[in-house]
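1. can't give you the sequence, but here's the structure:
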């Protein structure tokens, strides 16, 4: 015999114990009173002890009945609460999405703009993940990735957000001093970003070679991510290669300035790729619409 009786018997017993009347329980359960009596007898047979004292009028719970009533009530309440939590969670899942991108993209492009997204979609929660690689991949639990490159990915529907350009940037006073002294970029103090996870981004050697300016004149300072490089640049420790996705906001507010006529288009851009498994989620659709608005805003002079 199973340790647990059928749930039907327990719900009938709980209704009887709560209402204190088989007749009222039958009405509440929309069954006949004999059906309630039969269910109680079946439950007593399963338990092996009388649960109802039928010698009294009205019938009352025995001590065993009182024990089982407390346990049944607690158990059914826990089941009801759990079901409600699952329902809420299932509803929230539709209003949640996870975006993966580089730490530089997250810090300087995405996070400052999320205020606008939340203003439009206050019920949607965006979880931003920053994996160690500079090319985040579509993976389980990731709804959308923002990546730099040529856009030749086939792991989901991919849309270009903006063309990415690179230009040396620095503190206004430092750039002004370097220009006044006649020092070229190759002789300027340079800030490098080098790590096994930034291999898809051009460095100073690539930039200077493409501009026909030779090799860097000094080793400069090297960091393993763009957040540290930006801080060093703000501390006037040198010039860094500024990417639109990372330094545009700082140039706009005047914290940094571009090196005159230093912009270089490498034919790359930033792209959004949607995980096919989450493309129909309400939150993902909202985020994709918002990204489209951001793209249009960037294209509008």
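-> Sure thing, it's come through. Owing to the predicted nature of the structure, the values given are computational and were not obtained by experimental measurement.
2. Could you use CA atoms for every contact and neighbour count after this?
-> Will do.
3. ok, so what distance separates residue 290 from residue 26?
-> Plainly put, residue 290 is 55 Å away from residue 26 if you go by C-alpha to C-alpha, to the nearest Å.
4. my bad, should have said residue 121
-> Taking C-alpha to C-alpha, one finds residue 121 at 48 Å from residue 26.
5. same question, residue 219
-> Relative to residue 26, residue 219 is positioned 87 Å away (criterion: C-alpha to C-alpha).
6. So which of those two has more stuff around it?
-> Taking other C-alpha atoms under 10 Å, residue 219 and residue 26 do not tie; residue 26 has more neighbours (19 against 10).
7. element containing the more buried one?
-> helix 22-29 (DSSP states H and E).
8. okay, now the one to match up with it:
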């Protein structure tokens, strides 16, 4: 059996983390076909199949799982050692890899990242936009952004950005035709624009009044998996949409959309930046966390 080089192992780890040649190729800066060829060469060297490949998926074999379990901690230790050196430079540098849902990026991350990158010009931020819940450790991300209730208990998390609130909206022409719902239960008589999560479940609209939560399973002619498209559909007059208040407030202010059931839509805790509990945080991540904490304090004041 021929020896594997660090470059070989880096290629293997990238594919193992992403379970995708395309995504791993983007991370490594090579073509997917070149990476696939490199993995075939690696498998020929170890004389074992490391991945099971189909046209739609990539999965580790038992041999691949064993190699990944042994090699990935060693590469993490190497990364930590390099971060120890970066700490001596006096200023954070490197690439901060984040995973976040589209709404998190639009509502919170982009404004915060803009201010952070001005303060730390030697840091780069790479964001993977993914509305599905992702194992950020297994996928090789430094941190993720999600709402608090979706964060695993073994992660450390800090709030980022303001509290959030939802809004039920439609066009004035829609309400002239269908009338205005007075309570969430009235939504059963209205065409609603439904949202489907990446995992396949339909989102149940959430309300609260007098401290009592209420979830409503709405119905309607259109189901989407993208919040921005749901906003576009509402503007097109297709039905009622349940969206983030911060995203639709300009359209409400301009009169293009009209809001209803506002007293049923309470504020709830906003987004959190979460990361694994590690002995040595990457310098760029530590700087980002410290920046967010300072930003939270200034905004609170």
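-> Structure received. These numbers were taken from a predicted model, which means no experiment stands behind them.
9. Once they're superposed, what TM-score comes out?
-> Overall, the chain-to-chain superposition scores 0.53 on the TM-score scale (TM-score structural alignment, normalised by the length of structure 1); 204 aligned residues with a C-alpha RMSD of 4.0 Å.
10. residue in structure 2 matching residue 95 of structure 1?
-> Taking TM-score structural alignment for the superposition, residue 95 of structure 1 sits opposite residue 94 in structure 2.
11. Also residue 33 of structure 1?
-> Using TM-score structural alignment as the criterion, residue 33 of structure 1 maps onto no position in structure 2.
12. And the closest residue to residue 33 of structure 1 other than its chain neighbours, how close does it get to residue 46 of structure 1?
-> Using C-alpha to C-alpha, 6 or more residues apart in numbering and skipping the chain neighbours, the partner closest in space to residue 33 of structure 1 is residue 26 (5.2 Å). Taking C-alpha to C-alpha as the criterion, residue 26 of structure 1 is separated from residue 46 of structure 1 by 21 Å.
13. again with residue 240 of structure 1
-> Applying C-alpha to C-alpha, one obtains 78 Å for the distance of residue 240 of structure 1 from residue 46 of structure 1.
14. Comparing these two, which residue is more hemmed in?
-> When residue 240 of structure 1 is set against residue 46 and neighbours are counted by other C-alpha under 10 Å, the residue ahead is residue 240, at 26 against 16.
15. Wait, residue 129 of structure 1 touches residue 105, no?
-> No: taking C-alpha atoms under 8 Å as the definition, residue 129 of structure 1 is not a contact partner of residue 105, at 10.9 Å.
16. quick one, which of the two is more surrounded?
-> Set side by side, residue 129 of structure 1 and residue 105 give different neighbour counts by other C-alpha under 10 Å, the larger being at residue 105 (24 against 16).
17. Tell me which helix or strand the more buried one sits in.
-> Assessed by DSSP H and E, residue 105 of structure 1 sits inside helix 103-105.
18. Mean deviation, that helix versus structure 2?
-> In the superposition against structure 2, helix 103-105 of structure 1 averages 2.1 Å from its aligned positions (mean C-alpha distance after the TM-score superposition for structure 1).
19. ok, then the element right after that helix?
-> In N-to-C order, the element after helix 103-105 of structure 1 by DSSP H and E is helix 111-120.
20. Might you calculate how far that next one sits from the centre of the chain?
-> Remark: helix 111-120 of structure 1 is offset 14 Å from the chain centroid, using C-alpha atoms, centre = their mean, to the nearest Å.
21. Only the buried residues of that helix, if you could.
-> Under the neighbour-count criterion of 16 or more other C-alpha atoms under 10 Å, helix 111-120 of structure 1 has residue 117 buried.
22. Could you tell me which residues make contact with the spatially most central residue of structure 2?
-> Centroid-nearest residue in structure 2, with C-alpha atoms, centre = their mean: residue 100, separated by 1.9 Å. Neighbouring residues of residue 100 of structure 2 by C-alpha atoms under 8 Å, 6 or more residues apart in numbering: 127-131, 144-146.
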